[in-house]
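> Using only what follows, build the 3D model:
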Amino acid sequence: MKNYFITFEGGEGSGKSTQIDFLNNFLNKKGANVLCTREPGGTPSAEIIRDLVTKGDPNRWSPLTESLLMWASRTEHVEKLIRPSLEEGKWVLCDRFYHSTYAYQGIGHNLGIEKMRSIKNIVIGDIQPDLTFIFDIDPVIGIERTKKRNSEEDRFEKMDLNFHNNLREAFIEISKGDPDRFILIDAELDVSAISEIISNEVMNRLIL
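Just a heads-up that it's a prediction; the model follows:
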């Protein structure tokens, strides 16, 4: 079975992690060798950066500094984990990738997607997912979900509602960019219904 790189994107509290666990189990049952990872993070060095950007005061970093930290984490992640894993024949399922930076820093923090794209071309080159699921959710509902996690990683969740509304619109626009690669999912559907959509899309687009 050929291996693929699949990413999961969306706003806070959209249920990505639950569906990554589902797809991991689904693929394992089909005999796939699967790596599940996340951004920011994924390697020891990148996880250190994760702590810096996901915890603390929302104004801890300037938008540009925050962006560069994200790209530094991603460079480590791609070079030390994602690219080698793909070369070894593993499927890679990643909770967020560079489209989150396009949305969060490019749109949410007004740095511009073109600037983010220029940095992307420098630091990770042409690597891109084969398939990206974008989870769309009302930010009010998503933030309420995140409060139940009681996690220290709440820096972005504490940003104002306008920021999260802009994020939602950014992800919707991103999803329109390539219908062969992006799949927009209503994250307010029942968990099992979302899982069925994901398994069907993976089967129809990548496996069959």
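> From here on, just use CA atoms for contacts and neighbour counts.
Noted.
> Would you map the strands across this protein?
Assigned by DSSP state E, the chain shows strands spanning 5-10, 34-38, 91-95, 131-136, 182-186.
> Contact partners for S175?
134, 182-184 (CA atoms under 8 Å, 6 or more residues apart in numbering).
> Just give me the closest of these to H77.
H77 has its nearest neighbour among the contacts of S175 in I134, at 20.7 Å by CA to CA.
> Now for the closest one, how many residues are close by?
Residues lying near I134 (other CA atoms under 10 Å) number 27.
> which residues touch the residue positioned nearest the centre of the chain?
Note on the chain: the residue nearest the mean C-alpha position is R96, at 1.4 Å, using CA atoms, centre = their mean. When contacts are counted by CA under 8 Å, 6+ apart, R96 touches 7-10, 38-40.
> how about this one, so we can line them up?
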Amino acid sequence: MLNGWLITFEGPEGGGKSTQVQRLAAYLRSMNLPCTLLREPGGTPIGDRIRQILLDPTLREMTQRTEILLYAASRAQLVEERILPALKRGDVVLCDRFVDSSLVYQGYAPEWDLDEVKAINRIATGGLRPHRTYLLDLPVDESERRLKKRGKLADRIEQKGQGYHERVREGFLRLAAADPQRYVVVDATDSEDRVFERIRADLAAFLGIEEKEVDR
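The predicted structure follows:
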């Protein structure tokens, strides 16, 4: 029986997902709620090796189907090794990207068969779905500005053209519109503190932890 909650964070590059996940984890722990922090691709020894391959900017010959399957393989390992055990313990699992990223980055943006991507990921996850998803929405030009400010070499996904990343943003917004009960769209152009407060307040209400501390 799964007693925990799977909370995912999605959105274009540079939206501040990693920062918000860390801040939300600190908040949950201050409320005596156990939480597990994860990222995709990766999160396990096997997944981290797959991540190195997926993001290597020199591997330009990687086919679209190979990319889809590698992301799914990393996700399958993460679900079995980390997510399901944490949910069984009753943890709040905070995951920086999950299946929706594959639907957008490997399906919608490159105009691949979405049904195929969905089918592969159903196998990879055993049909596991997030309870809540926060979409940190960001225009492509602002995303590019933030990535340049980091001063790091762009990875293989970040190097794809502007048209691809415009479709990424559109794809996420379409997913959010199609599933408003699960998705919360957050304006990531706002300040870090305001973005955090929007997410914190929503999740506190969603989990029912606003009024009092929870001791598990």
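> Got a TM-score for the two of them?
After superposition, the two chains reach a TM-score of 0.95 (TM-score structural alignment, normalised by the length of the first structure), with 207 aligned residues with a CA RMSD of 1.4 Å.
> Turn the contacts of S175 of the first structure into JSON lines, including distance to E114 of the first structure.
Conversion of the contacts of S175 of the first structure to JSON lines gives the following (distance: CA to CA, whole Å):
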{"residue": "I134", "distance to E114 of the first structure": "20"}
{"residue": "F182", "distance to E114 of the first structure": "19"}
{"residue": "I183", "distance to E114 of the first structure": "22"}
{"residue": "L184", "distance to E114 of the first structure": "22"}
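> Can you match those up with the second structure and say which hold?
Contacts from the contacts of S175 of the first structure that recur in the second structure, judged by both residues aligned by TM-score structural alignment, their matches' CA atoms under 8 Å, are 134, 182-184.
> re earlier: need the strands of the first structure in TSV with distance to N166 of the first structure, can you?
Below are the strands of the first structure laid out as TSV (distance: least, CA to CA, whole Å):
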stretch	distance to N166 of the first structure
strand 5-10	12
strand 34-38	23
strand 91-95	20
strand 131-136	12
strand 182-186	16
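> Go through the ones you listed and name the closest to R74 of the first structure.
Smallest distance to R74 of the first structure across those (CA to CA): 9.8 Å, for strand 34-38.
> Now that closest one on the second structure. Mean distance?
Following superposition, strand 34-38 of the first structure is found to deviate from the second structure by 0.6 Å on average (mean CA distance after the TM-score superposition for the first structure).
> Give the aligned range of that strand in the second structure.
Under TM-score structural alignment, strand 34-38 of the first structure corresponds to residues 35-39 of the second structure.
> What lies in contact with the matching stretch?
Taking CA under 8 Å, 6+ apart as the rule, stretch 35-39 of the second structure contacts 21-22, 25, 28-29, 86, 91-97.
> Among these, name the buried ones.
When these are checked for burial by 16 or more other CA atoms under 10 Å, the buried set is 21, 25, 28, 86, 91-97.
> for the residues you listed, which one is nearest I199 of the second structure?
The shortest approach to I199 of the second structure among those belongs to V21, at 9.8 Å (CA to CA).
> residues contacting that closest one?
Contacts for V21 of the second structure were tallied using CA under 8 Å, 6+ apart; they are 9, 37, 94-96.
> Looking at those, spot the one nearest I53 of the second structure.
D96 (18.6 Å).
> quick one: that closest one and K17 touch, right?
Yes. Contact criterion CA atoms under 8 Å: D96 of the second structure and K17 qualify, at 6.6 Å.
> shared neighbours, these two?
In contact with both D96 of the second structure and K17: 9-10, using CA under 8 Å, 6+ apart.
> ok, and the closest non-adjacent residue to the aligned residue in the first structure for P130 of the second structure?
Applying TM-score structural alignment, one finds that P130 of the second structure aligns to P129 in the first structure. Nearest residue to P129 of the first structure, sequence neighbours excluded (CA to CA, 6 or more residues apart in numbering): F5, at 5.0 Å.
> Burial check on that neighbour, number of neighbours?
F5 of the first structure: 21 neighbours (other CA under 10 Å).
> Count residues in the vicinity of D113 of the second structure, would you?
12.
> what sits against the spatially closest residue to it that is not a sequence neighbour?
Excluding its sequence neighbours, the residue lying closest to D113 of the second structure (CA to CA, 6+ apart) is G107, at 6.1 Å. By CA under 8 Å, 6+ apart, the contact set of G107 of the second structure is 113-114, 117.
> Helices - which of these land there?
114, 117 (DSSP state H).
> how about a markdown table for the contacts of G107 of the second structure, with distance to A73 of the second structure added?
Output for the contacts of G107 of the second structure, formatted as a markdown table (distance: CA to CA, whole Å):
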| residue | distance to A73 of the second structure |
| --- | --- |
| D113 | 18 |
| L114 | 17 |
| V117 | 12 |
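> Among the contacts of G107 of the second structure, which one sits closest to Q52 of the second structure?
Among the contacts of G107 of the second structure, V117 lies closest to Q52 of the second structure (CA to CA), at 21.2 Å.
> L136 of the second structure: neighbour count?
25.
> Test my guess that it contacts E13.
No. Here L136 of the second structure does not reach E13: they are 9.6 Å apart, not a contact under CA under 8 Å.
> quick one, helices of the second structure?
Using DSSP H, helices in the second structure cover 17-30, 45-55, 64-78, 84-89, 99-102, 114-125, 140-150, 162-178, 192-207.
> Give me the mean distance between the second one and the first structure.
Its aligned residues in the first structure lie a mean 0.5 Å from helix 45-55 of the second structure after superposition (mean CA distance after the TM-score superposition for the first structure).
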